[in-house]
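Undergrad: below are the sequence and a predicted model; questions follow.
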Amino acid sequence: MIWLYLVLAALVATPLIIEATRKQMNDAARVDAPGEFTELSQGVTHYQWYGPENGPVAVCVHGLTTPSFVWRGLAKGLALMGFRVLVYDLFGRGYSDRPSGLQDRAFFLQQLNDLLADQGVEDDITLIGYSMGGAISTIFAADQPDRIRQLILLAPAGMRPVGKGIVGFAARTPIIGTWLMLELYPTILRKGLKAEKGTPTSVENINALQEAELNWRGFVPSVRASLRGMLSENLAPDHAVLEREAVPVLAIWGREDDVIPLSCAETISDWNSSVQNVVIDGAGHGLTYSHTVEVLAHITEFTQQSG
């Protein structure tokens, strides 16, 4: 029987040991990073500016698993449109720190507020959010609508909880959920990335960059913390505020998106009848980098109408 207990102990310990031995995000790891760093109230945040210094500010907020490199193609296009574009890594991703704890609306609002204050960005902001970043952008715009020129949402979360099956169970369940997430999520993410290989992209080597996030300590726990926090929230009240405050909102959807389904477009319209919904045929959840030209065309038209 002793051998059985030893086998069970090894099985339990393995994902915890793997996580503990992953690379740590620190100053040494940031040596070759693009952009800049700033120490905010919750830790170090990595950020980068694109475009003319005197252009209107566009702030881009990325999603659950893909850091700010997801914007490389789109940010360059926005810069050519004349925007001064700010992209940054959410905590737990990219080159930013990995603070522990729940990643809920207060957590992400704090980081964005801190960063904008640090960079001297005050108002007249075009806020662009992708996936979970769409949820973060929505709550920020609803919290401070007077600072927002327009809100652009790309395959946004917030209409229904994200995370189903074993991932949803792992996110919701204490103790064993942590173990399940560490044990199973890397394989699940790699499977999804493998299915995307060969898809056109405006971000060079994006699949390799996405998979490399799994090498860093704190990434998988951060995904779980966001699933339990920001991605478990219903944003109906926030969208109602945006309608009442007359904040122009564009929502761009991928018709083939199996992460944030197209039915969410109907939900967001029920919550805010002034939302402009557009659908890109053939696009999945990666529309930000797979259909960059089409996304930019819709943004251009919208900004001309609302600006």
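TA: Looks like it came in fine. Treat the numbers as computed from the prediction; the structure is a model and nothing was measured.
Undergrad: please make it C-alpha for all contacts and neighbour counts, starting now.
TA: Fine.
Undergrad: going by neighbour count, list what's buried in stretch 173-190.
TA: When burial is assessed from 16 or more other C-alpha atoms under 10 Å, stretch 173-190 yields the following buried residues: 177-183, 185, 190.
Undergrad: wait, what's in contact with Pro161?
TA: Contact criterion C-alpha atoms under 8 Å, 6 or more residues apart in numbering gives 231-234 as the residues in contact with Pro161.
Undergrad: let's see that with 6 Å instead.
TA: Taking C-alpha atoms under 6 Å, 6 or more residues apart in numbering as the definition of contact, the neighbours of Pro161 are 231-232.
Undergrad: part of a strand, is it?
TA: No. Read with DSSP: H, G, I helix; E, B strand; the rest coil, Pro161 is coil and lies in no strand.
Undergrad: how near is it to Ala297?
TA: Between Pro161 and Ala297 the distance, using C-alpha to C-alpha, to the nearest Å, works out to 30 Å.
Undergrad: same deal with Trp253?
TA: Applying C-alpha to C-alpha, the value for Trp253 to Ala297 is 14 Å.
Undergrad: which one's more surrounded, the two?
TA: Neighbours were tallied for Trp253 and for Ala297 using other C-alpha atoms under 10 Å; the higher tally belongs to Trp253 (28 against 11).
Undergrad: tell me if I am right that the more buried one is in a helix.
TA: No. According to three-state DSSP, the state of Trp253 is strand, so it is not within a helix.
Undergrad: hang on, isn't it packed against Val279?
TA: Yes. Distance between Trp253 and Val279: 4.8 Å, which falls inside the contact criterion (C-alpha atoms under 6 Å).
Undergrad: quick one, strands of this structure?
TA: Along the chain, the stretches classed as strands by DSSP state E are 36-40, 43-50, 57-61, 84-88, 125-130, 148-154, 249-254, 276-280.
Undergrad: in a markdown table: those, plus distance to Gly168.
TA: Conversion of the strands of the chain to a markdown table gives the following (distance: least, C-alpha to C-alpha, whole Å):
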| stretch | distance to Gly168 |
| --- | --- |
| strand 36-40 | 31 |
| strand 43-50 | 28 |
| strand 57-61 | 23 |
| strand 84-88 | 27 |
| strand 125-130 | 21 |
| strand 148-154 | 23 |
| strand 249-254 | 23 |
| strand 276-280 | 27 |
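Undergrad: presented hereafter is structure B, for comparison with structure A:
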Amino acid sequence: MPTLLNDNRIIGGHRIACGVHGAGEPVVLIHGTPSHSVIWREIVPRLVASGRSVHLFDLLGYGASERPLDADTSVAAQETLLVRLLDSWGLEEADIVGHDLGGSIGLRLAVHEPRRVRSLTVIDAPCYDSWPSPTWRKIIETYPNGGASIPQDEFEALLTRQLRMTVHDKARMSGNVLEAYLRPLRGDLGQTSFFRHQVAHYDSRYTQEITPELGRLAMPVRIVWGAQDDWQPLDWARRLSADTGAGLTAIPDAGHFVMEDAPDAVAAEIDGFLKTRQGEKA
């Protein structure tokens, strides 16, 4: 599966794999967990074709980015990294699109650095105290000291079960697609990194602490959600919509990885929202 990452930047002393495609108004895509930039592979070409300059990257500790075991990869630390990456790209402001933890990072950025966020699209994002989801909470309780000692075949089976929960159409999370999500997490480094860089930071304090500010967001906000999301059920999206005053689109027959179930619908929602914000003809 071809990569969308065509560049590397040193941010805060660490290598971040990133990519820029197209020309026009800048849009920054932020992935979540357990994921990396591959989740945007069907979204990027559609936004480029619509005249956007699409910026994306793998979070520190994820995918093709550096995975230093002593690095802070919490939601708060990833927010700081994003600000520095925007500076590195020369972007004073951009339209921000975040999925899962990427949406949580986007919400924090909108609260703390509103001048950098021209608009915000939040897709199936942990918010309030909605996370970890029940299945991830059980995994955390089962392996309180991290899961680096799990036999690798057991670890891969665990990840496969979890990844198949992310889609409504289970057939979509198989073959090359499943392999693309599993590949960065294989081996001793991948397994250790997964628990240290991702699971260890499944902590709702990063979203709860911004809850009082959600009603004061100063930019246009749009919420897009898979109607059959098993990890972040639609009621969380409705609450977030009510608190932010943002429009909400629930995409039918789609789960938490809504870009896998319904890439055309997600791309159309993002593009339509940006055209409305920019006063373009939809």
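TA: Okay, I see it. This structure is a prediction, so every number in the text was calculated from the model and none was measured.
Undergrad: quick check: nearest residue in space to Asp238 of the first structure, chain neighbours excluded?
TA: For Asp238 of the first structure, the nearest residue in space outside its immediate sequence neighbours is Ala142; the separation is 5.3 Å by C-alpha to C-alpha, 6 or more residues apart in numbering.
Undergrad: quick one: what's aligned to Tyr95 of the first structure in the second structure?
TA: Aligning on TM-score structural alignment places Tyr95 of the first structure opposite Ala64 in the second structure.
Undergrad: burial measure for its match, as a count.
TA: Residue neighbour count, defined by other C-alpha under 10 Å, stands at 20 for Ala64 of the second structure.
Undergrad: with Gly98 of the second structure instead?
TA: As a burial measure, the neighbour count of Gly98 of the second structure was computed by other C-alpha under 10 Å and equals 23.
Undergrad: that one -> the first structure?
TA: When the first structure is aligned by TM-score structural alignment, Gly98 of the second structure is paired with Gly129.
Undergrad: again, but for Val83 of the second structure
TA: For Val83 of the second structure, the equivalent position in the first structure is taken to be Asn113, counting by TM-score structural alignment.
Undergrad: tell me how many other residues crowd its match.
TA: The local packing of Asn113 of the first structure (other C-alpha under 10 Å) involves 14 other residues.
Undergrad: go on, the one 5 residues further on?
TA: Neighbouring residues of Asp118 of the first structure were enumerated by other C-alpha under 10 Å; the total is 12.
Undergrad: ok, the match of Gly98 of the second structure to Pro52 of the first structure distance?
TA: The span separating Gly129 of the first structure from Pro52 of the first structure equals 21 Å under the rule C-alpha to C-alpha.
Undergrad: what's the match for Ile210 of the second structure in the first structure?
TA: Using TM-score structural alignment as the criterion, the counterpart of Ile210 of the second structure in the first structure is Asp238.
Undergrad: circling back: so the match of Gly98 of the second structure makes contact with Pro156?
TA: No. Using C-alpha under 6 Å, Gly129 of the first structure is not in contact with Pro156; the gap is 7.0 Å.
Undergrad: about what we covered before: tell me the contacts of the match of Tyr95 of the first structure?
TA: Ala64 of the second structure makes contacts with Ala17, as judged by C-alpha under 6 Å, 6+ apart.
Undergrad: please apply the same query to His62 of the first structure.
TA: Under the contact definition (C-alpha under 6 Å, 6+ apart), the residues listed for His62 of the first structure are 68, 130, 133.
Undergrad: repeat the analysis, applying 10 Å as the threshold.
TA: The contact partners of His62 of the first structure, by C-alpha atoms under 10 Å, 6 or more residues apart in numbering, come to 68-71, 87-90, 93, 128-134, 136-137, 154, 288.
Undergrad: excluding residues flanking it in the chain, which one is nearest it?
TA: Closest residue to His62 of the first structure in three dimensions, ignoring its sequence neighbours and counting by C-alpha to C-alpha, 6+ apart: Gly133, at 4.7 Å.
Undergrad: and the gap between that neighbour and Glu301 of the first structure?
TA: Distance from Gly133 of the first structure to Glu301 of the first structure, counting by C-alpha to C-alpha: 22 Å.
Undergrad: the more surrounded of the two?
TA: Here Gly133 of the first structure and Glu301 are compared on neighbour count by other C-alpha under 10 Å; more neighbours surround Gly133, at 26 against 11.
Undergrad: which residue in the first structure aligns with Ala180 of the second structure?
TA: So Ala180 of the second structure corresponds to Leu209, using TM-score structural alignment.
Undergrad: what is the burial count for that match?
TA: The number of residues packed near Leu209 of the first structure is 16, by other C-alpha under 10 Å.
Undergrad: check contacts around it.
TA: Contacts were defined as C-alpha under 10 Å, 6+ apart; by that measure Leu209 of the first structure touches 66-67, 69-70, 94, 203.
Undergrad: so what's the gap between stretch 158-166 of the first structure and the chain middle?
TA: Centroid separation for stretch 158-166 of the first structure versus its chain: 15 Å, with C-alpha atoms, centre = their mean, to the nearest Å.
Undergrad: kindly list the longest helix within the first structure.
TA: In the first structure, ranked by residue count with DSSP state H as the criterion, the top helix is helix 176-196.
Undergrad: need the contact partners of that helix.
TA: Residues outside helix 176-196 of the first structure that contact it (C-alpha under 10 Å, 6+ apart) are 11-19, 65, 166-173, 206-208, 210-211, 213-215, 219-221, 223-225, 284, 286, 290.
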